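Asker: Pasting the sequence and the predicted coordinates here, then a few questions.
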Amino acid sequence: MPSSLRLPGAPFVARRGDALYLEDCRLSDLAHEYGTPLYVYSRSAMRASLAEYADALAGRRHLVCYAMKANSSLAVLQTFAQAGCGFDIVSGGELERVLAIGVEGARIVFSGVGKTRAEMRRALEIGVRCFNVESEAELEVLSEVAQQCGRIAPVSLRVNPDVDAGTHPYISTGLKGNKFGIAHDRALAAYRRATELPSLRVAGIDCHIGSQITELSPYLDALDRLLDLVEAIEQAGIPVHHVDVGGGLGISYKDETPPPAGELVRRVLERMDARGHGERELVMEPGRSLVGNAGVLLTEALYLKPGEQKNFCIVDAAMNDLMRPAMYEAWMDIVACEQRHGLPQSYDVVGPVCESGDWLGRDRLLSVQAGDMLAVLSAGAYGMAMASNYNTRPRAAEVMVEGDRHWLIRERETHADLFRHEHLLPR
């Protein structure tokens, strides 16, 4: 076998000779078999990322709940469910996806600032493990719905600790100016109100400060503020059974150096032990760190368009397939599936959508010709989950690989699929 060169930020992607592989599957072969745009995921990478959390938590009371908003494809959920994962959901639709793969309610926590009454009823019906309540108004409504259903709703109040996670403002969730959670200085009063309301049972406390976090200090600062509250709440006679520290651990897209998941867990447990909370159950909600580096987006170069100021490589994937660059100006590595040895040129890699914001990468050195396949790396999180049909474009297909095996896990949409549920007006 040719020597293998692993790419930084994507540990299960390797170049063998001139060809790019995910596990033992040649990516250009998958592109030709299934067409492009195409998402491809490594099952082994997902399992390895989850194992980092599970191994570090061994021997402690815990539950790792995958934050499925990062990637909610059924086969991805199935992979984590089979490994014993719980699930963090933020909508009724996500709840139905988890139920579709046979997960019990006791392994589901329900987050989100805008839960509807119908979503609450459905979650109560299936016995959801906990509602992460995000406002005092939500407490009142949940109590009313639970009473109507004849159920007791277990609640954990999501506290906004006013901690800066140092991430993109669109994915920061723990500051006073964010819409998430109950203000730190209102938390004790909210817990007292929860104990007064009928059909509610206090289960724990919750916090989530953002996404793509690359330092430990924001987690530990938020944890200290959370434990301060736990102590005050229990002094008021209200037991707190679990502490949920959320997720948000970043991955390496380019040159970021986030701490390993095991190091994050170790430091969190050390802080809990030092403050006398070592026996308390710990809940964590990782998302991106479980799937981000497990996926790639394959796309075909359609045209090379030289210009006076820019050269453009126009590909068949677009912002509707991968929103992160357009929405967050996110940098994602783009490499050729079959390496050419000509002199590379600088290209903006752009898609066919009618928007100047439709780009996947700017100023990329590529040796490429029309018809070549390119891979956008680290595309497993917030890729397919955020995909749309803008410009009436069918969404991509998805494939899962393990070793040298591969499976189609989502068929490519057809044009007929796009207007299947629409109706013409009567003549």
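Answerer: Yep, that arrived.

Asker: Going by C-alpha atoms from here, please, whenever you check contacts or count neighbours.
Answerer: Fine.

Asker: Need the three-state assignment for E308.
Answerer: Each residue gets one of three states, and E308 gets coil by DSSP: H, G, I helix; E, B strand; the rest coil.

Asker: ok, it - how many residues close by?
Answerer: Applying other C-alpha atoms under 10 Å, we find 5 residues neighbouring E308.

Asker: likewise D185?
Answerer: A total of 12 residues lie near D185 under the criterion other C-alpha under 10 Å.

Asker: now do H341
Answerer: By the criterion of other C-alpha under 10 Å, H341 has 9 neighbours.

Asker: ok, now P258?
Answerer: 18.

Asker: Surely it is in contact with S217?
Answerer: No: in terms of C-alpha atoms under 8 Å, P258 does not count as a neighbour of S217; the distance is 11.5 Å.

Asker: Which helix or which strand is home to V349?
Answerer: For V349, the element it lies in under DSSP states H and E is strand 345-350.

Asker: I misspoke; the intended subject was M272.
Answerer: Using DSSP H and E, M272 sits in helix 261-274.

Asker: Longest strand in the chain, please.
Answerer: Ranked by residue count under DSSP state E, the longest strand found in the chain is strand 295-305.

Asker: Give the buried residues for it.
Answerer: Buried residues in strand 295-305, defined by neighbour count with 16 or more other C-alpha atoms under 10 Å: 295-304.

Asker: List the contacts of the residue nearest the centre of the chain.
Answerer: The residue lying closest to the centre of the chain (C-alpha atoms, centre = their mean) is A70, at 2.1 Å. Contact analysis of A70 by C-alpha atoms under 8 Å, 6 or more residues apart in numbering lists 287-288, 291, 380-383, 385.

Asker: how about 6 Å then?
Answerer: Contact criterion C-alpha atoms under 6 Å, 6 or more residues apart in numbering gives 287-288, 381-382 as the residues in contact with A70.

Asker: Check the spacing between it and P352 real quick.
Answerer: Using C-alpha to C-alpha, to the nearest Å, we find A70 at a distance of 25 Å from P352.

Asker: take a look at this one as well, against the first:
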Amino acid sequence: MNSLSLLKIAKQFDAPLYVYDAEKISSQFKRLTNAFKGVSNLRLNYAAKALSNISILRLMDHLGSGLDTVSIQEVKLGLTAGFKPESIIYTPNGVSLEEIEEASALGVQINIDNLSVLEQFGSKHPDVPVCIRINPHVMAGGNSNISVGHIDSKFGISIHQIPHLLRIVDLTQMNINGIHMHTGSDILDIDVFLYASEILFETAKNFKDLDFIDFGSGFKVPYKAGDIETNIEELGRKLTTRFNEFCKEYGKELTLAFEPGKFLVSEAGHFLAKVNVVKQTTSTVFASVDSGFNHLIRPMLYGASHEISNISNPKGRERYYSVVGYICETDTFGSNRRISEISEGDILCFKNAGAYCFSMASNYNSRFRPAEVLWHNGKAHLIRKRETFHDILRNQVDVKELFESPEKIATK
């Protein structure tokens, strides 16, 4: 998508606004599929938590993707979007046994990441196929908030607990059909990921009736020109060779599964915000937009860097700006960025806004969450309406009678 198209969309639907490019999502899906074309059975399960709009989920289903879910609500969204139960994997963390049983009753693939729940579930439902999430104790790279395969992580069953795990499986006679790991986002070193994969292969040898091995995801995408990214093609070549070798050793053609989220939707997303005020202080020029971390929290939460451009004046003289929001706390999207000269009323575009952006939006300061638009086959389609004041009040219960005076109540 170019700046002109985005500007037209902003004029049509107003700002702030999220816009997603369906063609970019499709091309990323094809790129990942092609990287592993040497694998007989490949399954890509889109990580719904990255961007869970039902129209995006329908697009993923149309592309042939499965679905990775982490909550019963995401499971139900997936089913509503048309995914078949068997194409959905449910990988929660710290949820109740009741929620896991509810998901299991819907027919989706269960993935369990702790010994206590494994024993409870296996004792009650020994015939239900279960995948086990292993913690390989490997730091694959990226922010500590999104790296989840290291020794201090709350996710997965430690590789040092394999003997205990095997004892539970033996005593319950439960059906283990998959082994899973997820190191977290921003894989910087392919060799580190391959090292973690070897741990998973070694663990898989303990189970004789597996159908698949799930390597999670965490592929890094570029956030600016020249930025480092996971070399998917190199990873595809190396892991494909090793996976095929393992299948021969195992004596069975297994399915190789991944759970890409950010890789598929990050670069497809654009967040558009209107400039309210250009404010010169003694040391800084602020461009204040009609948004804040209630709409895009990643820069404040993770220190994420989103490229910002002025699509209203793309060829203007570049100046330095600190782009900030309207929240009553410090909400800086970017400090001292070189951006084409900004005037009040201009539309700024934040790139890489497809993953973990709208999905982490809130109503902080009682602000409305923005609308979402899907750009598909050269046309803009509204896929989420902008919230209104009615949405703010919708689930609140006004107990005003508790605060009425006795005199007023007596007159009723």
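Answerer: Structure received. This is a predicted model, so every value here is computed, not measured.

Asker: thinking again about what came up before, ok, average deviation of the helix holding M272 of structure 1 from structure 2?
Answerer: In the superposition with structure 2, the aligned residues lie an average of 2.3 Å away from helix 261-274 of structure 1, counting by mean C-alpha distance after the TM-score superposition for structure 1.

Asker: So what's the gap between that helix and the chain middle?
Answerer: 22 Å (C-alpha atoms, centre = their mean, to the nearest Å).

Asker: As a check, name the ranges of all helices in the stretch 51-200 of structure 2.
Answerer: Counting by DSSP state H, counting those that start in this stretch, one finds helices in the stretch 51-200 of structure 2 at the ranges 54-63, 72-80, 97-105, 115-124, 162-172, 190-204.

Asker: Please produce a markdown table containing those helices, extended by distance to A10 of structure 2.
Answerer: Compiled in a markdown table, these are given as follows (distance: least, C-alpha to C-alpha, whole Å):
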| stretch | distance to A10 of structure 2 |
| --- | --- |
| helix 54-63 | 20 |
| helix 72-80 | 28 |
| helix 97-105 | 39 |
| helix 115-124 | 48 |
| helix 162-172 | 53 |
| helix 190-204 | 39 |
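
Asker: Just give me the match in structure 2 for Q78 of structure 1.
Answerer: Q78 of structure 1 maps onto R58 of structure 2 when the alignment is built from TM-score structural alignment.

Asker: measure its match to V399 of structure 2 for me?
Answerer: Noted for R58 of structure 2: a distance of 40 Å to V399 of structure 2, by C-alpha to C-alpha.

Asker: Looking at these two, which one has more neighbours?
Answerer: Applying other C-alpha under 10 Å to R58 of structure 2 and V399 shows that R58 carries more neighbours, namely 17 against 8.

Asker: ok, the more buried one touching A81?
Answerer: Yes: with contacts counted by C-alpha atoms under 6 Å, R58 of structure 2 reaches A81, the gap being 5.4 Å.

Asker: So for stretch 178-196 of structure 1, first residue to last residue, what's the gap.
Answerer: Using C-alpha to C-alpha, first and last residues of stretch 178-196 of structure 1 are 28 Å apart.

Asker: cool, stretch 242-262 of structure 1 as well?
Answerer: Stretch 242-262 of structure 1 has an end-to-end distance of 20 Å (C-alpha to C-alpha).

Asker: Check which helix or strand I409 of structure 1 maps to.
Answerer: According to DSSP H and E, I409 of structure 1 maps onto strand 405-410.

Asker: residues in structure 2 aligned with the very next helix or strand once past that strand?
Answerer: Note on strand 405-410 of structure 1: by DSSP H and E, the next helix or strand toward the C-terminus is helix 415-418. With the alignment judged by TM-score structural alignment, the segment of structure 2 matched to helix 415-418 of structure 1 spans residues 389-392.

Asker: how far away is A56 of structure 1 from G248 of structure 1?
Answerer: Applying C-alpha to C-alpha, the value for A56 of structure 1 to G248 of structure 1 is 17 Å.

Asker: Same drill for the two, tell me which one is more crowded.
Answerer: The residue with more neighbours, out of A56 of structure 1 and G248 and counting by other C-alpha under 10 Å, is G248; that gives 26 against 16.

Asker: What's the more buried one aligned with over in structure 2?
Answerer: G248 of structure 1 is assigned G218 in structure 2 as its aligned equivalent, the criterion being TM-score structural alignment.

Asker: Setting the sequence-adjacent residues aside, check what's closest to its match.
Answerer: If the residues on either side of it in the chain are set aside, G218 of structure 2 comes closest to S185, at 3.5 Å by C-alpha to C-alpha, 6 or more residues apart in numbering.

Asker: Map the one you found onto structure 1.
Answerer: The criterion is TM-score structural alignment: under it, S185 of structure 2 has S211 as its aligned partner in structure 1.

Asker: now swap in Y356 of structure 2 and tell me
Answerer: Under the alignment defined by TM-score structural alignment, Y356 of structure 2 corresponds to Y382 in structure 1.

Asker: Please name the nearest non-neighbouring residue to its match.
Answerer: The shortest distance from Y382 of structure 1 to any non-neighbouring residue, by C-alpha to C-alpha, 6+ apart, is to A70 (4.9 Å).

Asker: Next, the distance between the ends of stretch 101-113 of structure 2.
Answerer: Here stretch 101-113 of structure 2 reaches across 15 Å from its first residue to its last, counting by C-alpha to C-alpha.

Asker: err, stretch 360-379 of structure 1, not the other one
Answerer: 11 Å.

Asker: One more: stretch 406-421 of structure 1?
Answerer: Distance between the boundary residues of stretch 406-421 of structure 1 (C-alpha to C-alpha) amounts to 31 Å.

Asker: Please point out which parts of that stretch sit buried.
Answerer: Buried residues in stretch 406-421 of structure 1, defined by neighbour count with 16+ other C-alpha under 10 Å: 406, 409-410, 412.

Asker: my read: P344 of structure 1 touches V368, true?
Answerer: No: taking contacts as C-alpha under 6 Å, P344 of structure 1 lies outside contact range of V368: 7.6 Å.
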